[in-house]
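Engineer: How does the following fold in three dimensions:
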Amino acid sequence: MKIKFDKESDTLMIIFREVRIRESDEIRPNVIADFGYDGKLVRLEILDAQSVVENTHEFLYSFEEAK
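Structural biologist: Take a look at the predicted model:
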């Protein structure tokens, strides 16, 4: 998984896998879901990201085990 922020276009992308995109749907205003040829999610794009994300230069993650 990759997370990229394009400052010029103010777009945050969360890329789950590197495959060709077949279709894209705007699932909410400024939130685009891209799907591969297998119908599974490939990436999420957040447009106008700085209005949603508090700090585009900082990323915190954690893994939690299922109980």
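Engineer: okay, CA-based contacts and neighbour counts for the rest of this
Structural biologist: Fine.
Engineer: Please enumerate the strands of the chain.
Structural biologist: Remark: strands assigned in the chain by DSSP state E are 2-6, 11-15, 21-28, 31-36, 41-47.
Engineer: dump the residue contacts of the spatially closest residue to Asp6 that is not a sequence neighbour.
Structural biologist: Nearest non-adjacent residue to Asp6, counting by CA to CA, 6 or more residues apart in numbering: Leu12, 6.4 Å away. Counting by CA atoms under 8 Å, 6 or more residues apart in numbering, Leu12 makes contact with Ile3, Lys4, Phe5, Asp6, Glu45, Ile46, Leu47, Ala49.
Engineer: The structure of the following sequence is requested for comparison with the preceding one:
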Amino acid sequence: MKISYNPETDVLNIYFQESPVEKREREQPDRILDYDKNGNLVRLEILNASQRVANPQRVEYYVISPNPVPEEGKPISLSDRRAFMQLPLEERRRILAAQ
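Structural biologist: The predicted model follows:
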């Protein structure tokens, strides 16, 4: 995945894969979705990004391991993972930094 932001045009692009675009849909006046020949999402383009995204120049990226094992030795459940994602961003950062 690749993310680019152009402050001059105020356009944010999120590329999910590098495939030729076969179909383009305007989901909203400010969102454009590009698809490949198999219907897979190739790119999301957000126009006027500074009005739609809190800070288009900042990216945070998390990878959640499919079967993380906490110190107690039992796998983390899906509901525990969802609960973690519902925590405020600063709390999640604190927890991840402690790990």
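Engineer: rewinding a little: and which of the contacts of Leu12 of the first structure is nearest Ile21 of the first structure?
Structural biologist: Taking CA to CA as the measure, Glu45 is the one of the contacts of Leu12 of the first structure closest to Ile21 of the first structure, at 12.7 Å.
Engineer: ok, the alignment partner in the second structure of that closest one - contacts?
Structural biologist: In the second structure, the residue paired with Glu45 of the first structure according to TM-score structural alignment is Glu45. Applying CA under 8 Å, 6+ apart, we find Glu45 of the second structure in contact with Val11, Leu12, Asn13, Ile14, Arg31, Ile32, Leu33.
Engineer: And Ala49 of the second structure, by the same measure?
Structural biologist: Taking CA under 8 Å, 6+ apart as the test, what Ala49 of the second structure contacts is Asp10, Val11, Leu12, Pro56.
Engineer: which residues sit in contact with the last one?
Structural biologist: Right, the one you point to is Pro56 of the second structure. With CA under 8 Å, 6+ apart, Pro56 of the second structure has these contacts: Tyr5, Leu12, Ala49, Ser50.
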